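In: quick one: sequence plus predicted model below, questions after.
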Amino acid sequence: MNFKSYLLRFFSFTIFAMMISCDKDFNEIGTNIVGGDNDHYLFDRYENASIKAYNQKIGAVAMNNLPINPLGIYKNPVFGTTTAGFVSQLEMASGSIGRKFNNTDSTLYQDLPIIDSVILNVPYYSKVIGTVTSEGISTYQLDSIYGEAGSKMRLSVYESNYFLRDLDPTAQFTEQQVFYNDMQEIENQKIPFVLNNLSVFDDKNLDGHENAQFYFDKREHKTTVKNSENVDVPTRSVPSLRLHLDKATFYNKIINAPTSQLASNTIFKNYFRGLYFKVEDLGNSNSMAMLNFANANAKVTVYYTEDLKVTVGSTTTFEKKNKTFDLNFAGNRVSLQSNSNENMDYLSAANATQEASKLYLKGGEGSIAIIDLFGPDADNNGIADEVEQIKANGWLINEANLTFYIDKTAITGQAIEPNRLMLYDLNNNRVLLDYLTDQSLNSRNPKQNKFIHGGILLDEDDVFVKQIKDETTGLITNRGTKYKIRLTNHIKNLINKDSTNVRLGLVVTESINTIGFSKLKTPIGNIKKVPQMSALSPVGTILYGTNIPVGDPNYANRLKLEIYYTKPD
């Protein structure tokens, strides 16, 4: 190719990439992405690059103060069952700090305050999908739910008695305290009284208790709240985790609290150490939601009344005043995850050390893949021999992709395929240059940002796949075929700038937009961290690896590095 043709090709691609980064919905099947094989007819292709891939099982992961937190039970026949609980400190909202109740000021109030209700509310990720009726009713669809949103489980909320300290004493209180997903201390030290114990008889709670047959309900909430003038005000709110908590507990902890314990949140978080959410399987429970406890509307609200004395002349009357005391899920928050009934084939493959024919990726306390590019460095000069040959050839690298094909014989039935994989620098626990330089956005679905870098579930034609579940059978009716990740800049740096040929890590990710890393409780060689959004994801997949011999029926599906290049004139 001559230089003029190359420039034409480059500017055409740039304009096209800018156009598709606009407000187009890439959820819909039929939307093509940049990078299909037809785009490369002007380039030569090198697809025999040396590549080896391995599985690595990981242990407990740091899960404190994550951007979102899973809650529930998710069953995957390929990997087993993941159970996710949660513990969080509570902080008084700014208007509640230092509040003095009327237990000593009888000149203003009659008697003590009376608690009407204590409501815990955490909005789900949802969107309106139905027409708003004349009554103002909206129909919602829940997002970020794995399994079946209507699947019932036991959900118990306890008062935690474990103090989640801010700083690590073993590091001379100079580093943040790390809390891992396997903290048995939370369970062992809970105050053994279920707070969400109110008897409520409806189709959601068949035995009359909010905790016994809980599920993630997609209906909006219709409630009535009394304003300060004691007038009923009807309200509607989005679907949420909404529970009534025990009034006596909060009366003792809040209304009867010594004033000194409400003086600041630092004091309060040691006095009232937070809430612990525990989920239990009812036998067929299979539903897990991603929740944002940091949401401004995620809180515990104590609704109470006070009788204010009003004296006119010689006549004294009492006016009922409705008030609230808000507690936010602030401070330290920890996701608690455990695995059970793990598939033996998965455990055997994930714990093996040899080059893998299949790659098992599982979020949470699961497994990752390790990828080595370009083979050995026989002359020990710090550069792989294959890279030296490419440099000697003088190739101009135009594009490079890793393509991972899904083992469709293993991922079947109700198993959800991860919508996204993430490739990263395993040596240094950081994202690749291609991630940093990709500014492509999808405003309708931010989880598909950076779609040029890729890692999104695709069909055979490189089209984004929107998984659809049959409501009757629970089966996924359309499945993905592969994942493709562009690492052009990474390869260019290896060839042109003698960058270090680092090992690459591959994980499932809940969101591509967060690039933090979580510590492993027990490092595995040089592997000390995994991407944060992989730590909280419950899903997994099986991909074809590299140890597939020629002649094997799956040889064409092996993991490949494809490099498109221009030869020098």
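Out: Structure received. Residues are numbered from 1 along each chain as shown.

In: when you work out contacts or count neighbours from here on, use the C-alpha atoms and nothing else.
Out: Will do.

In: so what's the residue count around the nearest residue to Ile542 once chain neighbours are set aside?
Out: Once flanking residues are discounted, Ile542 sits nearest to Tyr360: 4.8 Å by CA to CA, 6 or more residues apart in numbering. Number of residues near Tyr360 (other CA atoms under 10 Å) recorded here: 27.

In: could you name the helices and strands sitting against the helix or strand containing Tyr360?
Out: Assigned by DSSP states H and E, Tyr360 belongs to strand 358-362. Judged by 3 or more CA pairs under 8 Å, 6 or more residues apart in numbering; DSSP states H and E, strand 358-362 is in contact with strand 51-57, helix 344-350, strand 367-373, strand 504-508, strand 540-544.

In: may I see those arranged in a markdown table, with mean neighbour count and distance to Thr131 as well?
Out: As requested, the helices and strands packed on strand 358-362 are arranged in a markdown table below (neighbours: other CA atoms under 10 Å; distance: least, CA to CA, whole Å):
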| stretch | mean neighbour count | distance to Thr131 |
| --- | --- | --- |
| strand 51-57 | 22 | 47 |
| helix 344-350 | 16 | 45 |
| strand 367-373 | 22 | 43 |
| strand 504-508 | 26 | 35 |
| strand 540-544 | 25 | 35 |
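
In: I'd like to know which of the ones you listed lies nearest to Asn2.
Out: strand 367-373 (29.5 Å; CA to CA).

In: alright, now check it against this:
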Amino acid sequence: MIRKIGVLSISLLCLAAITSCEKDFSEVGTNVVNNDKFETGEILLDVEITPKNIESVQADNINASISDYWLGVYNNPNAEKIEASIISQLGYISNLNNKDTDTTVFNLDKVILKIPYQATSTGTTDGVTRFKLDSILGNPDVATSIQVLENETYLNTLNPSDPSKRNTFFSDDEYLGDNVLSEGGIYQLKPKATDTTFIFDRVDRSSSLTGTTTYKDTIRAINSQKLKVPFLAIPLDITKMKTLFWDKFHSGEFLSKEAFDDYFRGIKIVATGSDGLLIPLNLASSPAPSVDFHYTISEVDGTTVKDTLQKKYSFPLAGVRNSHYKMTPATNSAPANNFVVQGTAGKMAKVKILGLDLSKSELTQQFKGDFNDNLNDYDIDDNGFLSLDELQKLFNYRKNILKSNSYLLMNDASLTFYINQAINNDSNIIPQQLFLYQNKENETGGISPTQLTDAYVDPTSFGGTLKKTDDNPEKYTFRITDYISKLLSGEENTTTDPLILKVYNPTDSPVNNNVLTTSVKSYNWNPRSVTLFNGNESANGTKRAVLKISYSKEK
């Protein structure tokens, strides 16, 4: 039902954008008019929410600059479980040399997959910088199972069926290859901010090339500020990596980048399990994520070792990179009259703005007999409900019979979604921003995800950010004044096609590098979720999803 505050001719509301310029208002725009010649009020229009599954999202770095690649398992019982994995090519290195001579001997000691964590410095004590890991989700007490495998699917940047176009990899694509490269098969991931070193046993070759004595050697990750940062270190099977890489450095497979990309098609870092944690990894970070081959060069005179030097070859995680999201239905279904939005390949919601719900007598009273003879021209159901399409017809009729003293200014239109705080009471783990756009039907009968004009006409006011009360998550609000004004006035190219609510992703911004793009991309690497109340007034009362329109009119 519609809530009416103050006396308002609904038909005039639609004309706000058209008629406001015809009178000399002292204050106009999106702010409420403040003087004694006007009265203000608001109406609340119901919305209808339909939850929608996201089958998959674009997941490659071919067509977008991706900041976060999530790795791990996140089992939020109120959202779909995510098993997030990473697929990446390795960068090519030229002029590799590990060929023994009469005076020099090369020995491979260790192979490590090294990826810095996203971490923030918390200060320095006694010359040691301390960190906290950023944005980890899930259960830190449960180890997450990780496997590194050889990828056997060629990651082409061009579309194989049409090489004139860029390729696209989606989050549910499958990648061939079951050759496990991680040492011991499965690596148990439990990241800590103190993981600033990786210690391993290295063979001591200082006195003998055939010796078996070992010593503890330490690997660190040093960033551009010369700080030792926490990092993920997964040992790889040295026998397999020796066969795949080390023994082929002087063969045709490593002769050129093209040959290398075709020979070794990358790695899959695969997370599995029923529970665990999810960590964001920036694959464009400093130091660069890499597969490192640690080796020893021994200078010899016959069988006598004269000197040793420890070195490494680093193959960066570069070229085509993709995310893979395996989604599993939530343990707990959303309560009645609630719905969930979740990023990655989770859930979004279709939002339909409903029309005016008034009885026929109320409708006649509202419009003061100006068109009593014309009510049969409108599609009014048994309960007196006018659809949005019928309201537009009504608005256009009313426009032709305006009285000279009947001007009204629409100040604002906002769409608000309230959070179910019984489920989501921690503002740190839910989305910090949602996004609203429109699925427009195109000329071919398909769907074109399209930016609302409010998102780029007035981006600072468009909203969608999380609002809190006493640090408790409360709601998300969008100001869609321009869209509603055009919709109710029946402006050309403004449609009633559904609005779509989703978790915000950086690629949703309509303006990048000062270039406006009205189409909405399907990327999303934000794994957070939130449970919201739908538009049912009897169930949710003042916390229901609602469209509020504020207005000013002449007294």
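Out: All right, it came through fine. Quantities reported herein were computed from a predicted structural model and do not represent experimental measurements.

In: okay, the helices and strands packed on strand 358-362 of the first structure in JSON lines with distance to Ile416 of the first structure next?
Out: Below are those laid out as JSON lines (distance: least, CA to CA, whole Å):
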{"stretch": "strand 51-57", "distance to Ile416 of the first structure": "20"}
{"stretch": "helix 344-350", "distance to Ile416 of the first structure": "16"}
{"stretch": "strand 367-373", "distance to Ile416 of the first structure": "17"}
{"stretch": "strand 504-508", "distance to Ile416 of the first structure": "12"}
{"stretch": "strand 540-544", "distance to Ile416 of the first structure": "8"}
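
In: that older thread, the second structure: matching residues for the strand holding Tyr360 of the first structure?
Out: Under TM-score structural alignment, strand 358-362 of the first structure corresponds to residues 338-342 of the second structure.

In: report the mean deviation for that stretch after fitting onto the first structure.
Out: Compared with the first structure after the fit, stretch 338-342 of the second structure shows a mean deviation of 2.3 Å (mean CA distance after the TM-score superposition for the first structure).

In: A helix includes Ala294 of the first structure, no?
Out: No. With DSSP: H, G, I helix; E, B strand; the rest coil as the criterion, Ala294 of the first structure is coil rather than part of a helix.

In: the second structure: which residue goes with that one?
Out: Using TM-score structural alignment, Ala294 of the first structure pairs with Ala284 in the second structure.

In: need the strands for the stretch 351-500 of the second structure, in chain order.
Out: 356-357, 385-386, 408-418, 434-441, 447-450, 463-469, 472-479, 499-503 (DSSP state E, counting those that start in this stretch).

In: ah, wrong one, I meant the stretch 151-300 of the first structure
Out: 154-159, 221-226, 232-237, 240-244, 275-280, 287-291, 299-312.

In: so where is the first one in the second structure?
Out: Spelled out, that is strand 154-159 of the first structure. Under TM-score structural alignment, the match for strand 154-159 of the first structure is residues 145-150.

In: mean deviation, that stretch versus the first structure?
Out: Mean for stretch 145-150 of the second structure is 1.6 Å (mean CA distance after the TM-score superposition for the first structure).

In: which ones are touching the aligned partner of Lys190 of the second structure in the first structure?
Out: Applying TM-score structural alignment, one finds that Lys190 of the second structure aligns to Tyr215 in the first structure. Tyr215 of the first structure is in contact with Ala149, Gly150, Ser151, Lys152, Met153, Lys204, Ser287, counting by CA atoms under 8 Å, 6 or more residues apart in numbering.

In: how about a cut-off of 6 Å?
Out: For Tyr215 of the first structure, the contact set (CA atoms under 6 Å, 6 or more residues apart in numbering) comprises Gly150, Ser151, Lys152.

In: now it, nearest residue through space, not along the chain?
Out: With CA to CA, 6+ apart, the residue lying closest to Tyr215 of the first structure is Lys152, at 4.7 Å.

In: contact partners for the one you found?
Out: By CA under 6 Å, 6+ apart, the neighbours of Lys152 of the first structure are Gln213, Phe214, Tyr215, Ser285.

In: number of nearby residues for Lys268 of the second structure?
Out: Count around Lys268 of the second structure with other CA under 10 Å applied: 29.

In: the helices in the second structure, which residues?
Out: For the second structure, the helices defined by DSSP state H cover 10-13, 16-19, 238-244, 257-263, 360-366, 388-399, 453-457, 459-462, 481-488, 537-540.

In: let's have these in TSV, adding mean neighbour count.
Out: As requested, the helices of the second structure are arranged in TSV below (neighbours: other CA atoms under 10 Å):
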stretch	mean neighbour count
helix 10-13	22
helix 16-19	19
helix 238-244	15
helix 257-263	15
helix 360-366	14
helix 388-399	18
helix 453-457	18
helix 459-462	15
helix 481-488	21
helix 537-540	14
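
In: could you redo those helices as TSV and give each row distance to Ser323 of the second structure?
Out: Below are those laid out as TSV (distance: least, CA to CA, whole Å):
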stretch	distance to Ser323 of the second structure
helix 10-13	47
helix 16-19	45
helix 238-244	24
helix 257-263	19
helix 360-366	54
helix 388-399	41
helix 453-457	28
helix 459-462	29
helix 481-488	35
helix 537-540	38
